[in-house]
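Participant: Based on what follows, work out the 3D shape:
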Amino acid sequence: MDRPPRLTDRTALAAHRARACRGGGPELFLHREALSELQERLSEVNRSFTKPAIVTGFPAFWAEAFPDATVVADTDLLDLEPGAHDLVIHAMALHWADDPVGQLVQARRALVEDGLLLAVSFAGDTLRELRISFAEAESRLRGGLSPRVAPMGDLRDLGGLLQRAGFALPVADLSPRQVDYATPLHLMRELRAMGETNALDQRDRRPLRRDVLAATLDLYATEFPGDNGRVRATFQFAFLTGWAPSENQPQPMRPGSASHRLADALGTVEFDRDMNPMTDSAAADKGDD
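Facilitator: Predicted coordinates:
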C-alpha cells in the first residue's frame, strides 16, 4: 500500500513544541478552550470511563486534566495497547497528521468494544485570515505561493474519516471561535508560543522576506479588522465522536421503516417541494417513497 504524502516535518514540529514549552511554558489558551468543551461533552455521556488514553503533542497539559490517563505522543505509530482503553482522546494534534485515518484506526484498535473516541483538532476556517493575507502578499511580491498555514479539513471530510476508520455512530461538528489581537504580529507571536508555527514539509526553508512580512501585516490589518482597532482571527475546533463497534449498540433504522412522522412528533406542518402544506395522505405517500 502506498504511503500517504508527507504533510508535516515532524522534526520541525517537535522543535516548535519544545520551544513553546521552554521558559514560561506554552500559551495554550485554545487547548483550554478545547478541553473545557470536551469535558462538557463527556459529562453528557451516561457512562464512567476507567481506562482512558490521550494522544497529544502537549502531554503535561492534558495529563493534568486527566491524571489517570495513559498519555502518548501523536507519532505515526501510536504507543497504545490494542483493546486496553474504554476512552481515547485525540487532543489537538490531528491537523498535523500525515495519515489522519491511520491515527483514528489505531485509536479504534486501542478501544474495548463500545469504547468511545473523542477527537478535537483545528479544522475548517482556522487562520483563514492569515492564509489569505500571506497568499496575497506573496503573489504580489514574489509571483508565487509558499505553504504557510497547514491545510484544515472541512466537516464533511472529517466525518468521512470516522467512517473510514470503522467507527460506529460517527458524529462530527465544528465549534468556532473569533479572537481579537492587537496586531497580526501579536497573533503570529502567539502561534509561536503555542507551537503552531509552520511545520509543513513543503514549506519554503528560506527566511521570510521583510517586504513579504510587511505586506502581509498590512493586508491583514486592512482586510480583517476587529473591534477597537484590533484584528480578528478565526479558529474552528472539529470535534469527532465515534464508538468502537459492538453488537449491543443501537442500530440506525431502515429508510421507510418509521411508524410515525417527525412532523407529528414536533407538532409542525410538513411542506412539499413547492412549499404547499401536505395533507396526511400526501405525507404518508411521501413516506412510502
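Participant: okay, CA-based contacts and neighbour counts for the rest of this
Facilitator: Noted.
Participant: hey, where'd the helices end up in the stretch 101-250 of the chain?
Facilitator: Listed in chain order, the helices of the stretch 101-250 of the chain (DSSP state H, counting those that start in this stretch) span 128-142, 155-164, 184-193, 210-223.
Participant: Tell me how many other residues surround residue 222.
Facilitator: 11 (other Cα atoms under 10 Å).
Participant: just the one 3 residues further on next, same as before
Facilitator: Applying other Cα under 10 Å, we find 16 other residues in the vicinity of residue 225.
Participant: Ok, residue 71 next?
Facilitator: Count around residue 71 with other Cα under 10 Å applied: 24.
Participant: Grab the nearest non-local neighbour of it.
Facilitator: Once flanking residues are discounted, residue 71 sits nearest to residue 54: 4.7 Å by Cα to Cα, 6 or more residues apart in numbering.
Participant: mind checking the SS state of the one you found?
Facilitator: Under the three-state scheme (DSSP: H, G, I helix; E, B strand; the rest coil), residue 54 adopts strand.
Participant: another one to check against the first:
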Amino acid sequence: MSQLPRLFDPAQIARNLQRRPASDNFVLDLVLDDLADRLGAHMRAFSRAVLIGPDADRLPKTLHTGSGPVNLSVVEAFSGTEFPDVPEGPHDLIISLLHLQAVDDVPGHLARLRAQLAPDGLLMAAFIGGESLTELREAFLSADLAISGGASARIAPMVQVRDAGALLQRAGFALPVADVETHVVRYGTPFALMAELKALGAANPLVDRPRRFATRTLLAAAAEAYAQKDADADGRIRATLEIVWIAGWVPHESQQKPLRPGSAKVSMTQMLGDKS
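Facilitator: Just a heads-up that it's a prediction; the model follows:
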C-alpha cells in the first residue's frame, strides 16, 4: 500500500505556536462559544470525555450538556507529534477543535479517534475549512505569478463541507452530520491580517513551504492585489473564515437505522394524491 504524501509539518506547527506572542485567540473563542451551544443541545450525560485542541491551558475543563456538567480530559492538539496523546479509552465523547485542518490523512485520523470511543460514543470536531482565506490565497497567487511567473505553496488546502460527512462515513461513523459557520472579518490592511495569522501561530504549516522568507516586493504585490479585489468602500479588506463542524456516532444497535428498500407501507401516490 502506497504511503500518503505528507502535506503538513506537525513539528513546525508546534514551533509556530511556541514562538507567537501572548495574545487573545479570537478564532478559538468563536469555536468554544459555538461548542457550548452545540453540546448543550444534547440531552445526555457523558462520563468519560476528551477535549483536543490548541492552547490546551486555555481550554475548559468542564462543559455542559442539557443533562448537566461534563468533565473533560484536555489534550494539546499540536505537541509536535502526528497523533495527540489521547488517554486510553474507551471514551463516550471526544471533541477535536481546530486540529483536523492540519492532518494529512483525515479519514485515518478519524478512524483512530473512533477506536478510542465506546459503542454509541460521540465525536464532535471543528476545523478551519471551506472557503477560508480564499482572498489571501488568490492575492498571493497573483503576486507570485506577476513576480516570479510561478506559484508557491503558501496556504494549506481546505476540506470542503460537502466532503466532511463522507470523511466520517469512511472512518466508520454512523449518523454523520456536517455544517459550516461562516464569518467575514475585516482588517485595516492585508498586513494587519498577515500579522494576526502569525500571532495565532498560523504561519505556513506545509512541508513543501518556501524555505526563504517572502520578500518585501512579494508582500507588497500581494497586499495590492488583495486591496484591489477584496476591499470595501472604506478601504478595509475582507477575510473569509469558515469553521466546518462534523459529528458522528460509533455504531450501536440502539441507533436509528435506515429502512430496507421496498419496506415502505405507504406509496408516494397515496401521500401526494393521484394527479392523473
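Participant: coming back round to it: wait, what's in contact with the residue mapped onto the residue nearest to residue 71 of structure 1 from structure 2?
Facilitator: Alignment note (TM-score structural alignment): residue 54 of structure 1 maps to residue 51 of structure 2. For residue 51 of structure 2, the contacting residues are 72, 73, 74, 75, 94, 95, 96, 97, by Cα atoms under 8 Å, 6 or more residues apart in numbering.
Participant: out of these, which are inside strands?
Facilitator: With DSSP state E as the criterion, strands contain 72, 73, 74, 75, 94, 95, 96, 97 from among the contacts of residue 51 of structure 2.
Participant: measure residue 92 of structure 2 to residue 116 of structure 2 for me?
Facilitator: Distance, residue 92 of structure 2 to residue 116 of structure 2, using Cα to Cα, to the nearest Å: 9 Å.
Participant: again, but for residue 183 of structure 2
Facilitator: Look at residue 183 of structure 2 and residue 116 of structure 2: by Cα to Cα, they are 32 Å apart.
Participant: Neighbour count for these two, which is higher?
Facilitator: Comparing residue 183 of structure 2 with residue 116 by other Cα under 10 Å, the one with more neighbours is residue 116, at 18 against 13.
Participant: returning to that earlier point: and the buried ones among the ones in strands among the contacts of residue 51 of structure 2, selectable in PyMOL?
Facilitator: Provided next is the PyMOL selection string for whichever of those are buried by 16 or more other Cα atoms under 10 Å:
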select buried, resi 72+73+74+75+94+95+96+97
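Participant: residues touching the aligned residue in structure 2 for residue 96 of structure 1, list them.
Facilitator: For residue 96 of structure 1, the aligned residue in structure 2 is residue 102 (criterion: TM-score structural alignment). By Cα under 8 Å, 6+ apart, the contact list for residue 102 of structure 2 reads 8, 10, 156, 205.
Participant: how about a cut-off of 7 Å?
Facilitator: residue 8 (Cα atoms under 7 Å, 6 or more residues apart in numbering).
Participant: What lines up with residue 176 of structure 1 in structure 2?
Facilitator: Residue 176 of structure 1 maps onto residue 182 in structure 2, with residues paired by TM-score structural alignment.
Participant: separation between the nearest residue to its match once chain neighbours are set aside and residue 159 of structure 2?
Facilitator: Spatial nearest neighbour of residue 182 of structure 2, chain neighbours left out: residue 242 (4.5 Å); criterion: Cα to Cα, 6+ apart. Relative to residue 159 of structure 2, residue 242 of structure 2 is positioned 10 Å away (criterion: Cα to Cα).
Participant: now do residue 33 of structure 2
Facilitator: From residue 33 of structure 2 over to residue 159 of structure 2 the distance is 22 Å, taken as Cα to Cα.
Participant: quick one, which of the two is more surrounded?
Facilitator: Legend: neighbour count by other Cα under 10 Å for residue 33 of structure 2 and residue 159, higher for residue 159 (19 against 10).
Participant: Give the closest residue to the more buried one in space, chain neighbours not counted.
Facilitator: Leaving aside its sequence neighbours, residue 159 of structure 2 sits nearest to residue 129 (Cα to Cα, 6+ apart; 5.0 Å).
Participant: Next: residue 18 of structure 2.
Facilitator: Per Cα to Cα, 6+ apart, closest to residue 18 of structure 2 is residue 201, 7.8 Å.
Participant: what about the counterpart of residue 241 of structure 2 in structure 1, neighbour count?
Facilitator: Applying TM-score structural alignment, one finds that residue 241 of structure 2 aligns to residue 235 in structure 1. For residue 235 of structure 1, the neighbour count with other Cα under 10 Å is 20.
Participant: Please apply the same query to residue 212 of structure 2.
Facilitator: Using other Cα under 10 Å, the number of residues around residue 212 of structure 2 comes to 6.
Participant: likewise residue 138 of structure 2?
Facilitator: 16.
Participant: picking up where we left off before, anything in contact with each of residue 242 and residue 159 of structure 2?
Facilitator: 129, 130.
Participant: who's in contact with the most centrally placed residue in structure 1?
Facilitator: What sits nearest the mean C-alpha location of structure 1, by Cα atoms, centre = their mean, is residue 121, with 2.7 Å. For residue 121 of structure 1, the contact set (Cα under 7 Å, 6+ apart) comprises 91, 92, 93, 94, 95, 237, 238, 239.
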